[in-house]
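1. Just the structure for this:
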Amino acid sequence: MAYTLRVEALVGSVPILAAMGIRVVEVVPGRAVAELPPEPNVNHFGVTYAGSLFSVAEMLGGVLCLATFDLEGELAGFVPLVKESTIRFRRPAMGVVRAEASMSHDEVARVRDDALATGKGEFVLEATLTDAGGEVVASTVGTYQVRRLG
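-> Have a look, this model is predicted:
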């Protein structure tokens, strides 16, 4: 699908994401899942670096926008932006980390309608990061926008 190509372009257009080895494993309108490999993301004491955990979660907002909103048609000229984001570290992460985020159909419709009416649609996105054993290692809450540039 076209949004899969846009998602690959997003990861490729941000060199640090590619260098971290981030891999988008599922992307459908309203949902995105990515994986972060242990290498090269291990810190000086053998667990996943906090900045890498933040990066894999934060980029899901852009991935979701590309997969969910028609940024080449109805919302042409709009881009996804992050306004703020927080992370809560729950336990050290080891091995492959999986990051997941989703938006409800109602929230997607509201953001789209707001964007068309005002030039920006704002939303809050929560992401959950789990280790290979399914344990939650971190969670994020970010405020994002689909915003018209220019």
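2. going forward, measure contacts between C-alpha atoms and count neighbours the same way
-> OK.
3. Helix or strand: which one has the residue nearest to the spatial centre of the chain?
-> For the chain, the residue lying nearest the average C-alpha position, counting by Cα atoms, centre = their mean, turns out to be L60 (0.6 Å). Using DSSP states H and E, the secondary-structure element containing L60 is helix 50-68.
4. Now that helix: buried residues?
-> Applying a neighbour-count criterion of 16 or more other Cα atoms under 10 Å, one finds 50, 52-54, 56-68 buried in helix 50-68.
5. Which elements pack onto it?
-> Helix 50-68 sits against helix 2-13, strand 23-28, strand 31-36, strand 78-89, strand 97-102, strand 120-130, strand 136-148, with contacts defined as 3 or more Cα pairs under 8 Å, 6 or more residues apart in numbering; DSSP states H and E.
6. Out of the ones you listed, flag the one nearest V111.
-> Closest of these to V111 is strand 120-130, at 4.5 Å (criterion: Cα to Cα).
7. now that closest one and strand 31-36, what's the angle there?
-> 50 degrees (axes from the mean of the first three to the mean of the last three Cα atoms, to 10 degrees).
8. Identify all contacting residues around strand 120-130.
-> 53, 57, 60-61, 93, 97-103, 107, 110-115, 136-148 (Cα atoms under 8 Å, 6 or more residues apart in numbering).
9. next one: stretch 8-17
-> A18, I22, S55, V56, G62, V63.
10. Of all pairs in the residues you listed, which one spans the longest distance?
-> Using Cα to Cα, the pair of those lying farthest apart is A18 and G62, separated by 14.9 Å.
11. Please give the structure of this sequence too, so both can be compared:
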Amino acid sequence: MLEQYDSLKTFVEQRIAFVARSALSLEEAKPGFARCRMPLANNENHMHSMYAGAQFTLADITGGVLALVSFDRERFYPTLKDLHIEFKQPARSDLTCTMRIDEESLKQLREQADRDGKAKFQLHGELCNNNGEVVAVAKGEFQVRALNR
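-> Next comes the predicted model:
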């Protein structure tokens, strides 16, 4: 899946044309942790705040990145099953989204994926503005699935 890309960052930022046009960037990723950024520029709505679709994309991709770095990419791919966003206030700056999963939960999910060829899990992310204020909260159900099933 990643063979044609020189890095995970390039894959995440360029593989999906819509994501590339949004200028989303991967800031940090390691097993159990991912943080991405969405710029306000070119993602504004008619009220001069960030378009809800851009915020959804930020949460979706952040969860996908967490799965990519937490599971064997040569055996599993991530997919989004469900995502809800609660908007707290208008997003009038760039946003970051951070998602985490603890080590013990990750261990159990890897075992389940190895055994069943898939594993689903809940992720929660806070979308924060440049001042660190939470402007939205995302709750999603993600899944990894075996490539060869």
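12. Is the residue located most distally from the centre of the first structure part of a helix or strand, or is it coil?
-> Most distant from the centre of the first structure: F45, at 26.5 Å, with distances by Cα atoms, centre = their mean. Of the three states, F45 of the first structure takes coil according to DSSP: H, G, I helix; E, B strand; the rest coil.
13. what's the spacing between the alignment partner in the second structure of it and P90 of the second structure?
-> Residue-level alignment of F45 of the first structure against the second structure, with TM-score structural alignment as criterion, gives M47. According to Cα to Cα, to the nearest Å, M47 of the second structure and P90 of the second structure sit 9 Å apart.
14. Next, format the helices and strands packed on helix 50-68 of the first structure as CSV and append distance to E72 of the first structure and mean neighbour count.
-> As requested, these are arranged in CSV below (distance: least, Cα to Cα, whole Å; neighbours: other Cα atoms under 10 Å):
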stretch, distance to E72 of the first structure, mean neighbour count
helix 2-13, 10, 15
strand 23-28, 16, 16
strand 31-36, 19, 22
strand 78-89, 9, 16
strand 97-102, 21, 24
strand 120-130, 16, 21
strand 136-148, 12, 20
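15. outside of stretch 96-104 of the second structure, which residues touch it?
-> Counting contacts by Cα under 8 Å, 6+ apart, the residues outside stretch 96-104 of the second structure that touch it are 32-38, 58-59, 62-63, 66, 123-129.
16. repeat that with 7 Å
-> 32-38, 58-59, 62-63, 123-129 (Cα atoms under 7 Å, 6 or more residues apart in numbering).
17. Over to stretch 54-72 of the second structure?
-> With contacts defined as Cα under 7 Å, 6+ apart, stretch 54-72 of the second structure is touched by 29-36, 38, 43, 77-79, 97, 99, 110, 123, 125, 138.
18. Who are the contact partners of P80 of the first structure?
-> Remark: with contacts taken as Cα under 7 Å, 6+ apart, P80 of the first structure is in contact with G62, C65, Q145, V146, R147.
19. Disregarding residues adjacent in the polypeptide, which is nearest to G140 of the second structure?
-> Across the structure, with Cα to Cα, 6 or more residues apart in numbering as the measure, the residue nearest G140 of the second structure apart from its sequence neighbours is L83 (4.1 Å).
20. Tell me how far whatever residue of the second structure lines up with R23 of the first structure lies from M50 of the second structure.
-> Alignment note (TM-score structural alignment): R23 of the first structure maps to S25 of the second structure. As judged by Cα to Cα, S25 of the second structure and M50 of the second structure stand 16 Å apart.
21. Would you confirm that S105 of the second structure belongs to a helix?
-> Yes. Assignment of S105 of the second structure by three-state DSSP places it within a helix.
22. And the aligned partner of it in the first structure, how far from P29 of the first structure?
-> Across the two structures, S105 of the second structure finds its equivalent in E107 of the first structure, going by TM-score structural alignment. Distance of E107 of the first structure to P29 of the first structure, given as Cα to Cα: 12 Å.
23. Looking at the two, which one has more neighbours?
-> Applying other Cα atoms under 10 Å to E107 of the first structure and P29 shows that P29 carries more neighbours, namely 18 against 14.
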